[in-house]
Structures are given as structure tokens and as C-alpha cells.
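Engineer: Provide a 3D model corresponding to the input given below.
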Amino acid sequence: MDPDRVLEGLDPEQTQAARALRGPVCILAGAGTGKTRAITHRIAYAVASGVVSEQQVLAVTFTARAAGEMRGRLRSLGAPRVQARTFHAAALRQLAFFWPDVVGGEKPTLIESKIQAVSRAAHSVGLQPDRAGLRDLASEIEWAKVTQVRPSDYDKAVTKAGRQAPMPAGEVARVFEAYEDLRREHNLLDFESMLELTAGMINEYPAIAQRVRDQYRYFVVDEFQDVNPLQRLLLDAWLGDRDDLCVVGDPSQTIYSFAGATPGYLTGFSARYPHATVVELVRDYRSTPQVVRVANHVIGQARGSASAQHLTLRAQRPDGPDPMYQEYDDEPAEATGVARKISVLMEGGTPASEIAVLVRTNAQSAAYEQALTDEGVPFTVRGTTRFFERPEIKQAVHTLRGARHGAAGEEPEPL
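Structural biologist: Next up is the predicted model:
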């Protein structure tokens, strides 16, 4: 493909990013500014210009869905053989390939959920946390592993981080150590150990490092504000002493700090690479000027930490209605108020298909589902199963009804 054709349709900032063919490059991209468009065109432009071959590019994303979208765009741009993967998918592929040479024997079993193993580890040290407690323990172990904290150092580390442990730190450390022992004993591999082993393999075996670095010479990392120390360790192993790295992110969109991620790698990129090219994407194509104005105000008020390096977005869409604000005493009251507002809109002629309720997590949908049902408003839940249709909720309701009716001939007891 003609390199110049790859750049057609890009705005000036996206074009600047695409033309920055050699790293280090830092693209600060606000929400709705076309960052995926910019980085896929940059990769395709580099390939079309002969700067790098398709097989030598590794584009790293945070979700399999994002990786799939990136591969689809690259195919349409004439670069179908570029590797676009998550950190975990790339690490698993490399670890599986080199395992026979480095370790030998049976490959470990990858576990996607720690709950069962954490439960066994907790019981082995005399603790019996409930289901919620097990989830909290699993999350805490994940945090410790991605921040490279060992069981023996957990107590000091959690205090230094100002983190609220789910149970006394000493007990967490005991479960953590038992979990690691159990994992090794049964040849189990969790996601964190997978990244750690891959990085260790590259760093400790020069021949493997050479093969990996000969294979991948051109790196792009999306959502760099959510990279954690373990992912950074692996990225550094991939890079070696090279700096052909392009990172993309927005410090104001950090969402995984609770799990050990830090926007510091993004905000400190220019300090680590003083000769880096920095491009800011600020043209917002997603929202109306009224919404962008609110976003700029909210982000501006959050200055002080990562968002001190915030971007001021410029809306590209036509004007829309001004946002309205309403405060409620609690979440049920908010859900009821929203349901009534929707009912009024529909009675006024607004089609239900043009109304959406956005929630941050799936768990928040329950209150709105109940409120909309009470108000007689038809609705569809996207991205998850309706609360009362989820298997665990059906089972709970069935159990409660059974308890309510009691045995035959007995007086029902209030729940």
C-alpha cells in the first residue's frame, strides 16, 4: 500500500503521531480522540514505509476484544500479520514455546480464577473465610504479585502502601504463602506467575532473549496508564536496551490503581526517555461540546496527582443539550428517580430505544432493574445477565421461598 494513502483521513495530531515512526513515542490521547485509529495507522504507515516488517511488530492491549479490533483494523490497512495481543496472551505463547527448553516436563495448568486454590490455602492455615472473603483474599494476592511483593514482605508492603488489608496482614501473608506452595506443588500457573516466569526466562537465558528480541523489534502499548509493575517488568524484558516503543494512554483514565497499576509509567515517560516524541490527541469526536465541557471541568478539578498532566479536550461534534444534575440521598432513591424520569420522557414521546442508563459496574444494575420494573418501564440489560435471571440469584430466591413456606402444616415464619 502507498504509505501516503495510509495517512488519508487523519486529523493533524493523529498524522503527527503516525509520522513519528521511531521510538520512543508517547501519545497522550483523551477519551474519544481516535487513539486506536492513530496507533493502527502509525503501525500500517511504518510497515508500508519499510521501517519495520509486519512480523516484527507487537501491539499490546489490555483486552482480547481490543486486540481483535486492532487486528481487524490492521488487516484493512494492509498489515494483517502484525501481532496484536494482550500482555497475558503474548506471555503465554512465549512461555509455552520455550517451556520444553527452559524447564522441561509437563507444562503447568493455567488457572483463570484463584478462588478454589485460595480457599484450600486458607483452610490449610486454619482460616475459613466466606465467599466474599475469598474474593478479597484473591484480589489481595493479585495485588501483591503484580507489585512484586513476597509473602514475607507483605506486612510491611501493605502498611507502606496505605492499603486496607481484607484481614489482619499476618493472616493474609500466611494464606499468600500457602497459596504459592500449593500452586507450585500442583504445577498450577496463575496470570501473574505467567508474566513473571516469561520475564525471568528472557532475562536469565541470553539465547531466548536474543530470539524474542529478533522476533519483536517494534512495540506499541495501549492504555499505558494502567500498566502495573509486573507488566512493566515483562515489557522491559522484551525491549532489552532498545527504545523503539510507542505508548498510548491518558493519566485521567486510570482505573486499575486498586490492582497495582500506576499512571506513573505514562506520566514519567519523558523523564525516562528525554528524547521521546510526545503527541497530544485532544479533538474529541465522541461527545457534544456540552459533555466535553463537563469532562474538562471534572478532570481539571482533579489536578494534583496523575491528572496534573491532564488534557483539555476540544469537541468536534455539533451542540447538544446541557447536562442536568440531580442529587439523591442513596442509591435506591436515585434508581427510583431515574426510573420516574424515564417514564415521563417516554410519555412525552421519547422512544425507549433512545434512552440509556449507564452504570460503572454490573452489580449496580440491580437497583435500576427493580426500579424500572416497579415503574412499568420495559428495558434491556446489555453486557450482563439481568440481576434476577442470574443463576446464583435464582437459587437464592428459590431458597428464600422454601424457607418462607416452611414444612407442610407449619406456620410460615417471616423472613
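Engineer: use CA for all of it now, contacts and neighbours both
Structural biologist: Noted.
Engineer: hmm, residue 386 and residue 394 touching each other?
Structural biologist: No: applying C-alpha atoms under 8 Å as the test, residue 394 and residue 386 come out as separate, 10.8 Å apart.
Engineer: Provide a list of residues in contact with residue 281.
Structural biologist: By C-alpha atoms under 8 Å, 6 or more residues apart in numbering, the contact list for residue 281 reads 13-14, 27-30, 33-35.
Engineer: try it again with 10 Å
Structural biologist: 11-14, 16-17, 27-35, 38, 250, 311-314 (C-alpha atoms under 10 Å, 6 or more residues apart in numbering).
Engineer: one more, please, to line up against the first structure:
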Amino acid sequence: MEAEGVLEGLDPEQRAVAEAVQGPVCVLAGAGTGKTRAITHRIAYATLTGIVAPQRVLAVTFTTRAAGELRGRLRRLGAPGVQARTFHAAALRQLSYFWPRVIGGDTPKIIESKIPVVADAARACRLTFGRTELRDIAAEIEWAKVTQTRPEDYAAAVARSSRKAPTDVVDVARVYAMYEQLRRERNLLDFEGMLELTVAVLTENRDVANQVREQYRYFVVDEFQDVNPLQKLLLDAWLGDRDDLCVVGDPNQTIYSFTGASPDHLLGFTREHPDATVVKLVRDYRSTPQVVQLANGVIGQSRSETARRHKLELVAQRQDGPEPLFSEYDDEVAEADDLARRARKLIDEGVPASEIAILYRINAQSETYESALAAAGVPYVLRGAERFFDRPAVREAVVRLRGAARAGADAETDGLGLIMTVRHVLAGAGFTEEAPEGTGAAREKWESLAALAQLAEDMAAENPRAGLPDFVTELEERAALQHAPTLEGVTLASLHAAKGLEWDAVFLVGLVEGTLPIIYAETPEQIEEERRLLYVGITRAREHLSLSWALSRSPGGRRNRRPSRFLDGLTPKTATPTPARAERTKRGRKGPQPCRICGRPLTAAIERKLGRCEDCPAELNEGLLLALKDWRSEASAAQKIPAYVVFTDATLQAIAERTPESMEDLAQIPGVGKIKLDKYGESVLALCRSGG
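Structural biologist: Reported below is the predicted structural model:
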């Protein structure tokens, strides 16, 4: 590609970034404004015009996947030799290269997780903690190390930062000191130690520093608002006294201060580099004007002087879309049930399940939504817990696929093709054509294996000649980049895990005081970070946006919650009435659905689906249930969808217990909405009339 061709198609601000090829540059880029496009075109333009050789460029980002995306875009733009890495990957590469020459001896083992060593340190200190506490202490140690806080200074640092320690600060400091002692004795290196050691090698060895600075002359750092003090030290060591640095970030998306990240490096960039070129990207290409207006409204109410001084007000570039919906519910169960119904409706209207997300403040909120989605027959995937290729089920499947490829499984399956070969191998790992009912580990394992099966279908569609060795190579490349396949289901994720992602439809749930802002956010700075978290959630939506809250936690509970203060002045005077609340008002009844047999309030999703307690006796037409399952299998095969998306087992059981005689009777069964009634009602009633 010619240099001038790289500039084509950029908007004026993006072009200004691309043409600012020398000297310190600061890009303040709002959500959805095309920052990755701007910086990759800047790098490509600089290399194609001869400003810098591709191999002299180091582009730094925060995730392996983001680094892989940068490399892919740069290849397509004609700059294939550029290095794009995370801070840790770049540091590890340099440390490994210089270790024999500078340090010598056995290279330390890199530890992926601190928790096992933290557990040993706690035992050595005669302290007992559960796994959750150990995880929290490990996170505290990470914070202390990235902020360059030693164990003996930990208590004072916590007090200065208004930080809440997970347990007694003295105990945390003791475990921290013992952790460091055990790590050194065992020749282990954690990620923070890797950065510290790289900084030390560069600052204490002039010849090493000169060699690295000769190699890398041109730096670009993405998500600069998330840089922590230790990463900033490493960046300064790389730069030396040079200033060929471009940083990109959004102060409105600073949501990781609890990990040690600080927006001060981004907002103070012009103080450190007074001659820096500053470009603001504010044209939002992601979201509709309605979504953008709400995002601007939330962040515009910030009381932070820093936020007002560095204000980025987005300007929507898309056509109008639907207004954001604000919904109030009596309880969390009703909120989850109605959102599952609305997600089902979006899917039936043509929105792919993978383009829908339900976002919440804390991971503990997911369980209610998992149950509601499963009961509604809506496929879902959990994000942010464990990396896809690190899941035990995925690791086992990849091993099996690799072994089958070596054994020539393509030939052994009588030419059934890549899709059937992969499904045959995955069946040995526990994959079935139909998803298991309910939630939990079995469901997550099935979703993981189903994603691999879908990836094989995608590869076969793109390249009909692809065989199992090609598929295994694709998996290995994706694992190296942590590029997980798209899982076909509604995404359930925390607001923190959603950063950097986007969907056609987003449901922001649980927006009540005490949850957002979280109850332990006490200082003005902590409250403003919670506001930015809501802003991040809003700006994930391209078109459909829903914001909701529940007045009580449990059905029949005291309704004393109030909506998040961040919505003050932004919601309609009356939130959209929800079907569940309207129906309760019409019946003159409040509280949860009663069991149709004993009258006890029903709270579990499976019980509400059946209309009775699980242990209450009920007559079941077993012949009808078998007939319904056979019919469902045929319907799912004809439509090429999982069987549970037609009707879940619980819905079929409820039908077989109640044996509805009319469309009105069938419509009373949870899980049989209007769309399913129109689509499947006559077939189901015909089976009910025949008795199966």
C-alpha cells in the first residue's frame, strides 16, 4: 500500500493522528471513535514514508488479543515487521534474551497465579484463609508491587490511598513478606517481578539499555489511562532521554485504579512533554445518538474538576435508533425474568444471541440471570471468569484434536469432512448435540465444546478443503493470541470485564445505590470511578440499551432500594412499567408466584417454570413428555438450533403435567411466550390432545 493510501478514509481528527508521526503525541480518544484505526494508520504511515523502520517500532497494549489485532491490522496496511506486545510479553522477551549475559544461572519459573504461593505463605504465618480471601490477598500483593510498596510500608500506603484491605493490614503485610521470601527461595518470578527485574537490568547495565534503545526507537502505548507506576517505570527505561512516544487513552474509561492504574500519566502527559501534539477523537461511530446522549449525560454530571478540565463529549455519527429503556422491578427475580424474556424477543427478531450482553457490577449477580436465561431457553456464556483456552474442557479437547490429527482421523471418519470429524472427537470429551439443562460447570463445559464445534463449521464454510490439521493449527494460533471463538449466546459479564467490547444490545442491570456505586466506594474519587464504570457500560451498546433496577432483592421482600444516583435527572419521570409488575397490579397481588399445589412462594427459576415446588407431587403424562421431546428434537434439527432454544426440559415437563387444552392454557405456562405460541402452539396442542 502507498503511504497516501493509508490516509484515505480517515476522518479529520484520525488523519491528524496519522500525520503526527514524530515527537511526543497524546491522543485523547472517546469510546467508539476509532482509536485503533488512528494509531495503526499512524504507524503504517510513519513506516511507509521512511520516518522509522518497522522493526524499530514497539506498540504496547494491555491484552494479548489486542496486540494480535494490532499486528493483523498493521500487516494489512503494509507494516508487517512492527512489534506489538503487552508490557509483560515485551519485558519477558528482553529479560530472557539478556539473562545469561547479565544475571546468569537458572532462569526463574514464571508463575501464572500467585494464589498457591500466597496459600503457602499464609500457612507459614499460621494464618488460615478461604480461597476467596487468598485471591483477594494475592490482588493486594499485586497492587502493592505495581505501586512499588514494600511489605513494611503496606499499612501506611493503604491508609494514604483510602483503600480497604481484604483483612487485617498487619496480616496482609506478613503474608506479603513471606510470599516474597518463598518466591525467591523457589526461584519463581511473578508478572510484577518480571517488570521490576527488566527495569533493573536496563537501569544498571548501560550497554543493555543502549542495545534495547537502538532496537526500539518509536513507541506507541494504547489504553494509557490504565498504565500503573511500575509499567510507567519500564516505559521510561525503554525511552531513555528520547520522546518519540505516542500515547492513546480515554480518561472517561479509567476504571482500574484498584489495580494500581492511574490516569495521571495520561492527563499529565503535556506537563511531562510541554511540546506534545494533542489530538481529541470525539466522533462516535459505534453507538446511536440516543445512546451517545445518555453517555454524555452520565459523564457530564461528574463533580471531578479533573474530569471537567479534560472533558471528552462524544458526537454521534450513526443514524437515530431506539431510546434507551429504563425499567423498575419489584425484585431481582422479576428483573431477571423480564430481561430474559426481552432477550428472547430480540433473538426472535433477528438479533444474534452473541450480539446481546447483560452487564452487572459484581460477578455474584450473574446467578439470577443464568437461571432466568436457562428457564427461558436463551443460550448464554459467562465472560471474565477463566480465559477460554485455559478452561480444562478446552485444553482436553485441543489435546484430543491434536492427537486425532496426528493419527489421521480425517481418513478414519470415511470422508465425513471437517465438521463431522471435529464433532466425533469432541463427543469423546463429552460433547452432545443438545445442551444440558440448568447452569453451572456442566453447562459451561458444553458451551466451550460447542464453540469449538462452531469454529470448525466456520472454517469449513471459508475453506471446504480444510482438514483436521488445519483446524488444530488454527486453534494453536488462537490460543497463543488468547483469541477465543465467538460463543453463540447472550454474554453475561461484569462491567469491568466488558471494557473494550461492544454489542448490538446491552442490558445494564442492578443499578441501585449500594451496587452502583458499590457500597464501599466512599471517597469522591471512588464515587467518580463508579460513575465512569456506568459510562463504560453504556458505551458498549451500539443500538439497543436497557437500564434497570429492582426495589428489593428477593420476591416479597421490603422494597426500600433506590435507583443509582448516576441516573438522577436522566431517567423519564416514570420508568417503563414492566409486564410482571403490571400483571401483579392488575391481579391486586404482590410477591412471588405461589405453588399451585401447596401455595408456598416460588423463587427458584425451575419451580416458577413448573408452577410448583420441586418436591410437591404432580401427575405427569410420561407418554406425552416423551412425544414432546421427540417433536422438539425434530423441530431443532429442522431449524438448526439447540433443542433447549425450542423449549427447555422444564417447560416440556410443565406442559406434560398440566396438559393444556387451548392456546390460552398453553400461554399460562412460563417459557411459552407469544412468539413461541405462534410458532409451536398448534403442534404442542395436537400432541396434548392425542395424549402423546
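Engineer: kindly provide the TM-score of these chains.
Structural biologist: Superposed pair, TM-score by TM-score structural alignment, normalised by the length of structure 1: 0.90. Supporting alignment: 392 aligned residues with a C-alpha RMSD of 2.2 Å.
Engineer: follow-up on the earlier one: in helices, which of the contacts of residue 281 of structure 1 fall?
Structural biologist: Among the contacts of residue 281 of structure 1, the ones falling in helices (DSSP state H) are 12-14, 16-17, 35, 38.
Engineer: for the residues you listed, pick the one with the most neighbours.
Structural biologist: residue 14 (27 neighbours; other C-alpha atoms under 10 Å).
Engineer: hmm, it is touching residue 7, no?
Structural biologist: Yes: between residue 14 of structure 1 and residue 7 there is a contact under C-alpha atoms under 10 Å: 8.7 Å.
Engineer: need the residues touching each of the two.
Structural biologist: By C-alpha under 10 Å, 6+ apart, the residues touching both residue 14 of structure 1 and residue 7 are 38, 41-42.
Engineer: any chance of those residues in TSV, plus distance to residue 331 of structure 1?
Structural biologist: Output for these, formatted as TSV (distance: C-alpha to C-alpha, whole Å):
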residue	distance to residue 331 of structure 1
38	39
41	43
42	44
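Engineer: of the residues you listed, closest to residue 319 of structure 1?
Structural biologist: Closest to residue 319 of structure 1 out of these is residue 38 (25.3 Å), distances taken as C-alpha to C-alpha.
Engineer: just give the nearest non-adjacent residue to that closest one, would you?
Structural biologist: Setting aside the residues directly before and after it, residue 38 of structure 1 is nearest to residue 14 in space (C-alpha to C-alpha, 6 or more residues apart in numbering), at 5.1 Å.
Engineer: which one of the ones in helices among the contacts of residue 281 of structure 1 is nearest to residue 111 of structure 1?
Structural biologist: Nearest member of those to residue 111 of structure 1, counting by C-alpha to C-alpha, is residue 35, at 32.6 Å.
Engineer: which residues does the closest one contact?
Structural biologist: Residue 35 of structure 1 sits in contact with 14, 17, 27-29, 41, 222-223, 248-249, 280-282, where contact means C-alpha under 10 Å, 6+ apart.
Engineer: so which of the residues you listed wins on neighbours?
Structural biologist: Most surrounded of those: other C-alpha under 10 Å gives residue 29, at 29 neighbours.
Engineer: how about that residue, what's its partner in structure 2?
Structural biologist: By TM-score structural alignment, residue 29 of structure 1 lines up with residue 29 in structure 2.
Engineer: show me where the stretch 251-400 of structure 1 has helices.
Structural biologist: With DSSP state H, counting those that start in this stretch as the criterion, the stretch 251-400 of structure 1 has helices at 264-267, 269-272, 289-301, 331-347, 365-374, 391-405.
Engineer: so which elements touch the first one?
Structural biologist: By that I understand helix 264-267 of structure 1. Contacts defined by 3 or more C-alpha pairs under 10 Å, 6 or more residues apart in numbering; DSSP states H and E place helix 264-267 of structure 1 against strand 25-29, strand 245-249, helix 269-272.
Engineer: repeat the analysis, applying 6 Å as the threshold.
Structural biologist: Contacts defined by 3 or more C-alpha pairs under 6 Å, 6 or more residues apart in numbering; DSSP states H and E place helix 264-267 of structure 1 against no helix or strand at all.
Engineer: in structure 2, which residue range corresponds to that helix?
Structural biologist: By TM-score structural alignment, helix 264-267 of structure 1 lines up with residues 264-267 in structure 2.
Engineer: by how much does that stretch deviate from structure 1 on average?
Structural biologist: Comparing stretch 264-267 of structure 2 with its match in structure 1 after superposition yields a mean distance of 0.6 Å (mean C-alpha distance after the TM-score superposition for structure 1).
Engineer: contacts for that stretch?
Structural biologist: 224-225 (C-alpha atoms under 6 Å, 6 or more residues apart in numbering).
Engineer: same check, this time on stretch 232-244 of structure 1
Structural biologist: So stretch 232-244 of structure 1 is in contact with 22-24, 199, 218, going by C-alpha under 6 Å, 6+ apart.
Engineer: what sits against the spatially most central residue of structure 1?
Structural biologist: With distances taken as C-alpha atoms, centre = their mean, residue 62 lies nearest the centre of structure 1, 5.4 Å away. Residue 62 of structure 1 makes contact with residue 86 under the criterion C-alpha under 6 Å, 6+ apart.
Engineer: could you identify the longest strand within structure 2?
Structural biologist: Taking DSSP state E as the criterion, structure 2 has its longest strand at strand 541-552.
Engineer: what range in structure 1 does that strand sit on?
Structural biologist: Strand 541-552 of structure 2 maps onto no residues of structure 1, going by TM-score structural alignment.
Engineer: how big is the angle separating whatever helix or strand comes next after that strand from helix 332-348?
Structural biologist: Following strand 541-552 of structure 2 in sequence order, the next helix or strand is helix 579-587 (DSSP states H and E). Computed by axes from the mean of the first three to the mean of the last three C-alpha atoms, to 10 degrees, the angle separating helix 579-587 of structure 2 from helix 332-348 equals 120 degrees.
Engineer: give the buried residues for helix 579-587 of structure 2.
Structural biologist: Neighbour counts using 16 or more other C-alpha atoms under 10 Å place residue 581 of helix 579-587 of structure 2 among the buried residues.
Engineer: what span of structure 1 is that helix aligned with?
Structural biologist: The aligned range for helix 579-587 of structure 2 is empty, by TM-score structural alignment.
Engineer: same thing with stretch 475-483 of structure 2?
Structural biologist: Going by TM-score structural alignment, stretch 475-483 of structure 2 sits over no part of structure 1.
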